[in-house]
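Chemist: Coordinates for the following, if possible.
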Amino acid sequence: MTSWEIYKGSGTPHDDLDRLPDPPGWREFQDVGKYQAQKGTTFKARPEQIQLVNAALYLRRPLLITGRPGTGKTSLAYAVAHELKLGEVLYWPITTRTTLKQGLYSYDAIGRLQDSQVQPSESAKTNQNKTAAEELEAIGKYIRLGPLGTALLPVLPDRLKRPRILLIDEIDKSDIDLPNDLLHTFEEGRYRIDELERIKEVLSTVEVSTSYAQTTETAEIINGQVQCNAFPFVILTSNGERDFPPPFLRRCIRLEMEEPDPKELADIVSRHLTALDSEVLTKAQPIIDAFVEKRSSEELATDQLLNAIYLLLQEGIPAADVENNNLLDKILKPLSGPGA
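Modeler: Sure, this is the predicted structure:
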């Protein structure tokens, strides 16, 4: 039997990399549409999750999902978008440096200045005859709406009940002020673009780019202001690493995401890996059992289980290599604590 090992540590060049199989579905770097559809179709919601998603839809309130890593918080957003035909999920990852303005829009002032300095002389002569509005019209090239700013754009009348969808990922990683900064935006559903509001007397309508990755959709901003007419379906995820202020929590529907039980883990494995091996559940049951046992005392994520089972299914890898040579323990390494 051919060994599963591609890299052998021999120091001798070879072509065994050609034997590398296709990546697992959750590690395929494909276009945004296929990626989001894959995540949306492999997630199965629990009854409580279904109820609170519907509550958020009815009330037009953000859904704040808290849970440990790997419990499917982000996947729920893609599942809702896929089932309800809401289109591309606008994705806003949060870090300690993220500000509200970054989520709304960005203005490339340096790029605009550089472009103005490299104009050919003939073009410069032509610009002398332009009106003030014509000179300002190019400003739209340097403004890009962020994920939050794009989500708040008005929708066409026939889409009033099919809003845009926004995923704000790991809001608990944010600066302490960001949740409070979001309050007005969530309540009013509007914001201003200062650079456009200042020139509205000369140029009232400006076309800008959006954060959609699947399309080159642009938006017309009138008088420098954006007012949504259908509040977007907003999902915020949190790993529970911090508390949020009561005014912020009051504006959200809150969902605590529980870890999948053994039966649900088997279903997740089946949804992701049955196409690779129709007998995956029979082969993977010992690893599922080991994962559940380790998870009772250590922090583990479901994708670690999928990684371990994917390796088990590879041609040429004996089960003993996974279980007895500590490869399983290395893949299922705790996410926190000593040695993490």
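Chemist: use CA for all of it now, contacts and neighbours both
Modeler: Will do.
Chemist: In three-state terms, how would the residue most central in space within the chain be classified?
Modeler: The centre of the chain sits closest to residue 91, judged by CA atoms, centre = their mean, with a distance of 4.2 Å. On the three-state scheme (DSSP: H, G, I helix; E, B strand; the rest coil), residue 91 is labelled strand.
Chemist: Residue 211 contacts residue 144, doesn't it?
Modeler: Yes - if you go by CA atoms under 8 Å, residue 211 and residue 144 touch, sitting 7.2 Å apart.
Chemist: for the stretch 151-300 of the chain, what spans make up the helices?
Modeler: With helices called from DSSP state H, counting those that start in this stretch, the stretch 151-300 of the chain shows them at 178-188, 194-197, 246-250, 262-273, 280-295.
Chemist: how about this one, so we can line them up?
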Amino acid sequence: MTNWKIYDPQSPPASQKVTLPPAPPWRQPGRDRENVLARTFKPDPALVDAVNTALYLRRPLLLTGRPGTGKSALAHSVAHQLGIGPVIEWAVNSRSTLQEGLYQYDALARLQYIQQANARSGAGAQAEEAEELGMFLTLGPLGTALASAHAPRALLVDEIDKSDVDLPNDLLNVLDTGHFVIPELKRAAERRPTVRISARDDEYIEVQRGEITFKEYPFVVMTSNGERDFPAPFLRRCVQCQIREPDEKELQGIVAAHFASLPLGEDVFAIISEFVKLRSTVMLATDQLLNAVHLLVSSDRPQSEAERKRILGTVFQGLGG
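Modeler: All right, here's what the predicted structure looks like:
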């Protein structure tokens, strides 16, 4: 039997660099991963209704559910289906601010630039300050989604429940008002009314007099693992949807979508059944099931029964909660 282990301390060290086997499709980097997420996501009817409601009403969609239920993948699925991708992603944490989402200003780099320009050109460099200001400004994920010339865009605000208490309402206030101001450009508007600044996806935006006004609302998906309760005024301004865990039949469809060339034989059904049984006692995520199928069934390196049990024990680790 071929040894399935890539790393085996009992074997002699490799005489040359080892070539790793292909990664799971959902673990490919960059756009390939996004395409897999979009193509394989299987929403239930309630989620489809919630997405369409949010699209019609131009309201953010607030998704709650356990980790691994596909909350983030939904944004990629909708963007792919509507042709408004790629998704702009904003991974929120406790230090995230509204300004970070709208734009970033590198004041230190600009100060160094001015000092160097003054040393080269003397007082004449002062005229360059407004002209070169755009070099040190970059639109953040929210700012790009609002200002993009390719609007509407899809914006994924991931784990909004980890944010500072004021950020969710601040974010919705910007969406409601239809514009935002970049003070650094506003102050320089008399000297330089139009400034070109960079955004996500290598896009450049021309900002008029320091203000950005948008006419198309982005499709906003905000995800939450349910770690905190949101106030009623915030919830009122969102379309809410709770993503439930897929049942055994739905899991079979998810596995089939990810492994299109793999027949769903008894070995796959057995892994799915064991996953569902274990999930009733500990928290597990669907991608853990996919990992197990990839390792045990789609791999071209067979394992012994004892190895299969150890692999399942390694992959099916409870997530707490």
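Chemist: TM-score for the pair, please.
Modeler: With the length set by TM-score structural alignment, normalised by the length of the second structure, the two chains reach a TM-score of 0.93; 320 aligned residues with a CA RMSD of 2.0 Å.
Chemist: count of residues packed around the residue lying closest to residue 174 of the first structure once chain neighbours are set aside?
Modeler: Spatially, and ignoring its direct neighbours in sequence, residue 174 of the first structure is nearest to residue 96 (4.5 Å; CA to CA, 6 or more residues apart in numbering). Residues contacting residue 96 of the first structure under the criterion other CA atoms under 10 Å number 12.
Chemist: Show me what residue 96 of the first structure aligns to in the second structure.
Modeler: Alignment note (TM-score structural alignment): residue 96 of the first structure maps to residue 94 of the second structure.
Chemist: Please name the residues that touch its match.
Modeler: If you count contacts by CA atoms under 8 Å, 6 or more residues apart in numbering, residue 94 of the second structure has them with 162, 163, 164.
Chemist: Residue 142 of the second structure: which of the residues you listed is nearest?
Modeler: residue 163 (14.7 Å; CA to CA).
Chemist: roughly how far apart are the nearest residue to the residue nearest to the centre of the first structure once chain neighbours are set aside and residue 138 of the first structure?
Modeler: Using CA to CA, 6+ apart and skipping the chain neighbours, the partner closest in space to residue 91 of the first structure is residue 167 (5.0 Å). Plainly put, residue 167 of the first structure is 31 Å away from residue 138 of the first structure if you go by CA to CA, to the nearest Å.
Chemist: Between these two, which is the more surrounded one?
Modeler: Each of residue 167 of the first structure and residue 138 has its neighbours counted (other CA under 10 Å); residue 167 has more, 25 against 14.
Chemist: Which position in the first structure pairs with residue 70 of the second structure?
Modeler: By TM-score structural alignment, residue 70 of the second structure lines up with residue 72.
Chemist: cool, residue 269 of the second structure as well?
Modeler: For residue 269 of the second structure, the residue aligned by TM-score structural alignment is residue 285.
Chemist: And the residue nearest to its match when sequence neighbours are not counted, how close does it get to residue 305 of the first structure?
Modeler: Closest residue in space to residue 285 of the first structure, ignoring its immediate chain neighbours: residue 266 at 8.0 Å, by CA to CA, 6+ apart. When CA to CA is the yardstick, residue 266 of the first structure and residue 305 of the first structure sit 10 Å from each other.
Chemist: Ok, residue 221 of the first structure next?
Modeler: Between residue 221 of the first structure and residue 305 of the first structure the distance, using CA to CA, works out to 47 Å.
Chemist: Comparing those two, which residue is more hemmed in?
Modeler: Remark: of residue 221 of the first structure and residue 305, residue 305 carries more neighbours, 23 against 20, as counted by other CA under 10 Å.
Chemist: Tell me which helix or strand that one sits in.
Modeler: Assigned by DSSP states H and E, residue 305 of the first structure belongs to helix 302-312.
Chemist: Then residue 22 of the first structure?
Modeler: Counting by DSSP H and E, residue 22 of the first structure is part of no helix or strand.
Chemist: That one pairs with which position in the second structure?
Modeler: Taking TM-score structural alignment, the alignment pairs residue 22 of the first structure with residue 22 from the second structure.
Chemist: ok, how many other residues are close to that match?
Modeler: For residue 22 of the second structure, the count of nearby residues is 9 (other CA under 10 Å).
Chemist: Tell me the spacing between it and residue 28 of the second structure.
Modeler: Taking CA to CA, one finds residue 22 of the second structure at 9 Å from residue 28 of the second structure.
Chemist: picking that back up, relative to the whole chain's centre, how far out is the next helix or strand after the helix holding residue 305 of the first structure?
Modeler: Sequence order places helix 319-323 as the next helix or strand after helix 302-312 of the first structure, per DSSP H and E. Relative to its parent chain, helix 319-323 of the first structure has a centroid offset of 34 Å by CA atoms, centre = their mean, to the nearest Å.
Chemist: What ranges does the second structure have for its strands?
Modeler: With DSSP state E as the criterion, the second structure has strands at 61-64, 88-91, 103-105, 137-139, 154-158, 179-181, 194-198, 204-208, 211-213, 219-224, 239-242.
Chemist: The fifth one relative to strand 219-224, how many degrees between them?
Modeler: Orientation of strand 154-158 of the second structure against strand 219-224 (axes from the mean of the first three to the mean of the last three CA atoms, to 10 degrees) gives an angle of 10 degrees.
Chemist: Give the aligned range of strand 154-158 of the second structure in the first structure.
Modeler: Counting by TM-score structural alignment, strand 154-158 of the second structure sits on residues 165-169 of the first structure.
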